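Engineer: structural data only, the sequence is not supplied:
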């Protein structure tokens, strides 16, 4: 039998390949004239039993004859046949076989049939494999590229052809980077080389890519690759699958962006910081550029108008772009008919897929349009920032150059995270509003301009805590007292917020009231302790009642000092507060060892007073604990830094105060706790400005007092005040003579006031009253009050002192 003039696939997987399939030759009458060894192996018939017999009589079961005859008819009509046919095995069982039959011509008109068969299971499996390969190359939506050992493309499928716009046979012989652009063409070739050399497969690697026919469209692809080898292990090349996952990637990126926005936006209660966080999340997360423009009241923490009114301020722009005309802090005009104006008017996002630059925009803001054109802006989303029904501002998102235009899903995502950011910005605005109100309250409760006193030179600093912590209850005060003395107080109320500031105001008012009574420092602190205990009792009462309890601050500390520039005596008492520091004129710095005392509000515990004499030019430093804790480090180290700064006491006091703040406070952030710092440099009144006399307890005491006063006023050049001062001295000495039982002391002090003091050993308090027309007395203190600016009484252990102050005449 000659060799048929036909070609069958020689693929190793082909069940009909010569040497693999069972072959037979039939003449035109259906008689077997050729039988292969493989046919004998599969069907059990040796060639001598088959050749010369009709195939249907030997190989076909009687029940399958109708099917066999139908096959013969089809083959005669078509000149060939392919299909599955049941064949009778030599042992009698039926075997499903797949056949290919083709008519061949020999010796002119003589026609024979060449059959090749294989088990049906192998044929079906081979058909599936062929269908799979055909599907991969012709119908698969996933791109397939086959690379040879030289890393050049051997074949690509229709998906690559459709995505790249290049015919399927065009890339053959090229490298993938020549028709599929990435950020850098090198990684595509390097990826194939790595798989080819190592045999390590590449699984679902995501990367950005662009095609040659559409370089402006950025796509995301998922690439997998494996090395191909023949049965002997020879490397044939690399198969690479490329799937376009752009939509899936964008959807995932949008969800990621929303999660990131939730985590990154609103980390602080600062309006500008929240706006910057919004811009940094949006660009480059969703856009190439993002700007956040807010109404001015939002930044100031003011109330917002119900309608859109006021200028927009550029609060944030990301990433920084020097060519943009409106940088942070600039006023941004709202152009009519612009997407920003429309989104605010309609209160919804406005999407401009392909931005059209209207002529009227050029006329109003040509520079802005020129910059947009220079950046290559082609797509825009404008989103209103709205919270609780009020407009806060607008967010603008731009895409430039090769970026894809915005889609509706992008606008939805921008609206989503902008809405969340708007709530955070409004919360920050409300917090700023509360902080401003609390700071206004606090500053109104703290002293304004400090008085110019003859006893001391004073410098002070008050630094509120950071916005997140809220204002605290630290305070200080300088209180002029009688006899040219002065009181200093520094205190700290526990907690933060407006309630701490209100409690601080109550305590400061109480200190001033107690100071006006000229009480000793330990007595002042003890009465403050009673006041704080009363506040705590009020809170407990509110908590037990049906009324909602008002939050109160229950704990406080303070230090109170009184300095006398005549005697140079300083008396101090403290309640759980850091001890003051004393710097002597020679530069020695010591922490005063005065008893600590319990914090205010504990009740029932005593407070002790500490006395010391201060040389002229001594520096007394009082502060709250926030000064030592400002940098969050070791308090002992901070205290040592403070002492080092205070050794420079020869510097001007304001310079020293500034140096202390600069040395102990962090420069990159505000402190986490309020800080109050009070520094006082002592002075001593010259002896020639003080006159003291001991008057005998006899009837001539008032007359003697008038004589001494007149002479001293003449010496001081204050004779014009002699008449008034004589009346005052006469009345005070007379009362001391009438109601006292010991010696009387008269003292005159000249400062910016003329101070007159009369001391006796009695503790009886004089009272001012209005005498009736029928009364013979009771008008003395009334005259004293009318002739002087201030008068009062202070008590000591051995008596009392009645004092008056008269302003000196203009020099």
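Structural biologist: Nice, I can see it. These numbers come from a predicted model, not from an experiment. Residues are numbered from 1 along each chain as shown.
Engineer: contacts, neighbours, all on C-alpha from now
Structural biologist: Noted.
Engineer: now the biggest helix by length in the chain, how far from the chain's geometric center?
Structural biologist: Secondary structure of the chain per DSSP state H: the longest helix is helix 408-445. In terms of Cα atoms, centre = their mean, to the nearest Å, the centre of helix 408-445 is set 12 Å apart from its chain centre.
Engineer: ok, stretch 733-744 next?
Structural biologist: On Cα atoms, centre = their mean, the centre of stretch 733-744 falls 72 Å from the chain's centre.
Engineer: stretch 488-495 now?
Structural biologist: 31 Å.
Engineer: not counting it itself, show me its contacts.
Structural biologist: 472-479, 500, 503-504, 553-562, 577, 622-624, 676-678 (Cα atoms under 8 Å, 6 or more residues apart in numbering).
Engineer: roughly how far does residue 505 sit from residue 444?
Structural biologist: Using Cα to Cα, to the nearest Å, residue 505 is found at 9 Å from residue 444.
Engineer: which of these two has more neighbours?
Structural biologist: Applying other Cα atoms under 10 Å to residue 505 and residue 444 shows that residue 505 carries more neighbours, namely 22 against 11.
Engineer: OK, contacts around the more buried one?
Structural biologist: 442, 445, 446.
Engineer: please redo it, this time with the cut-off set to 7 Å
Structural biologist: residue 445 (Cα atoms under 7 Å, 6 or more residues apart in numbering).
Engineer: okay, the angle between the host helix or strand of it and helix 408-445?
Structural biologist: Using DSSP states H and E, residue 505 sits in helix 498-516. Put simply, helix 498-516 runs at 10 degrees to helix 408-445, going by axes from the mean of the first three to the mean of the last three Cα atoms, to 10 degrees.
Engineer: another structure for you, compare them:
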């Protein structure tokens, strides 16, 4: 019996308990604790920099999910954002940073901040990616003399930026080395959007192109990172096919559809992060939109005020008529005096009231403080005082000056 007991192997826990730890075991334990700590910090930083709640916007319903890498891999630099834009439009962003860990999460935060800043200038998607590429290139040049042994995470990062306009129902998209989004039609058919693919960010001096896509009423846009498509047993084409099939499954809400897609395509931990952003846009009808083409005649300013007041009365917003008429009067007068070409007045009713005046000039007005004896220079100052915010965006045919007014509806 003794020989039998001595020859039988001991359980691992008894062996570990009876034998002292070697220096190699101690080193492995320290590395494991360090890795766990760094992974926790990277995940906390990643989640703190991503949007915490679904963005509520009158033009689009959104839902998003971020799934960190599993299987012992550190968190990566996947990110998404929903950016409110003037004119009731909305920007949709998805990006992927090279690498994993704390540095990738910090790089993701810098890129998201840069995209937010460039979106505030109201740049078209292809121009925004061009400026973002310039920022990364210049930042990399500043550290060119300090080799660190690794490529910065923003060099080779990918990004997709889309701007949806609920008035026209058009989505303008541009991408820098990023997978193209999927469009699901109301009848259930789906497919990858055919659009140009620009180079990854940080390569410098390479062009980006945009594509315009009509999103039908009731359609759905799916933006994602490549971690959702590819696995060890699945290539990109198979991943796109599986994604389209999963997006066609019935769901009670966009949040439920996000969970269904992740459960279908990512049932096991992935070696890469996964980000999914679903957006269901809506189209503004005539009950929320009014526009007029105005002749270039100073006498038409009074007609513009009258048209705006009549439209507000139809919308049940007569209390806002005084401020709206003031904004219309100042913006139309500026267009008459300092711009050329056709003038267009547009009112958009959403959670706020947006007044837009478009003209054919590319010269942008600026806010200045008029002196006591100046006869002009106070128009934009009054617009800024009576509206929530105002600004200028450039178009292919000129510019649009807009003012956003808070509504006090019952």
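Structural biologist: Thanks, I have the structure now. All values derive from a computational prediction rather than experimental measurement.
Engineer: report the TM-score for the pair.
Structural biologist: Between these two chains, after superposing, the TM-score reads 0.93 (TM-score structural alignment, normalised by the length of the second structure); 409 aligned residues with a Cα RMSD of 2.2 Å.
Engineer: returning to what we had before: in the second structure, what stretch matches the helix holding residue 505 of the first structure?
Structural biologist: The counterpart of helix 498-516 of the first structure in the second structure, using TM-score structural alignment, spans residues 102-120.
Engineer: now do the buried residues in that stretch.
Structural biologist: For stretch 102-120 of the second structure, a neighbour-count test (16 or more other Cα atoms under 10 Å) marks 102-109, 111-112, 114-116, 118-119 as buried.
Engineer: cool, and stretch 180-193 of the first structure?
Structural biologist: By neighbour count on 16+ other Cα under 10 Å, the buried set for stretch 180-193 of the first structure is 180, 181, 182, 185, 188, 192, 193.
Engineer: which SS state does the fifth one fall under?
Structural biologist: Of the three states, residue 188 of the first structure takes helix under DSSP: H, G, I helix; E, B strand; the rest coil.
Engineer: against residue 164 of the first structure, how distant is it?
Structural biologist: In terms of Cα to Cα, residue 188 of the first structure sits 15 Å off from residue 164 of the first structure.
Engineer: just give me how far stretch 273-282 of the first structure sits from the chain centre.
Structural biologist: Here the centre of stretch 273-282 of the first structure is set off from its chain's centre by 9 Å, with Cα atoms, centre = their mean.
Engineer: stretch 714-729 of the first structure too?
Structural biologist: 68 Å.
Engineer: matching residue 471 of the first structure against the second structure, which residue comes up?
Structural biologist: Aligned partner of residue 471 of the first structure by TM-score structural alignment: residue 75.
Engineer: surely its match meets residue 103?
Structural biologist: No - the criterion here is Cα atoms under 7 Å, and residue 75 of the second structure misses it with residue 103 at 9.9 Å.
Engineer: can you list residues touching both of the two?
Structural biologist: Shared contacts of residue 75 of the second structure and residue 103 (Cα under 7 Å, 6+ apart): none.
Engineer: now do the helices in the stretch 201-350 of the second structure.
Structural biologist: Listed from the start of the chain, the stretch 201-350 of the second structure has helices (DSSP state H, counting those that start in this stretch) covering 236-247, 254-265, 300-314, 321-338.
Engineer: return the most buried member of the ones you listed.
Structural biologist: Of the helices of the stretch 201-350 of the second structure, the one with the most neighbours on average (mean count of other Cα atoms under 10 Å) is helix 321-338, at a mean of 20.
Engineer: residue range for that helix in the first structure?
Structural biologist: Residues 722-739 of the first structure are the counterpart of helix 321-338 of the second structure, counting by TM-score structural alignment.
Engineer: quick one: average offset of the matching stretch versus the second structure, please.
Structural biologist: Following the fit onto the second structure, the mean deviation recorded for stretch 722-739 of the first structure is 0.9 Å by mean Cα distance after the TM-score superposition for the first structure.
Engineer: which residues are in contact with that stretch?
Structural biologist: 697, 701-702, 705-706, 709-710, 713, 744, 758, 760, 780, 784, 787.
Engineer: how about these, which pair is most distant?
Structural biologist: By the measure Cα to Cα, 697 and 787 form the most distant pair in those, at 25.5 Å.
Engineer: which one of those two has more residues nearby?
Structural biologist: Using other Cα under 10 Å, the more surrounded residue of residue 697 of the first structure and residue 787 is residue 697, with 20 against 17.
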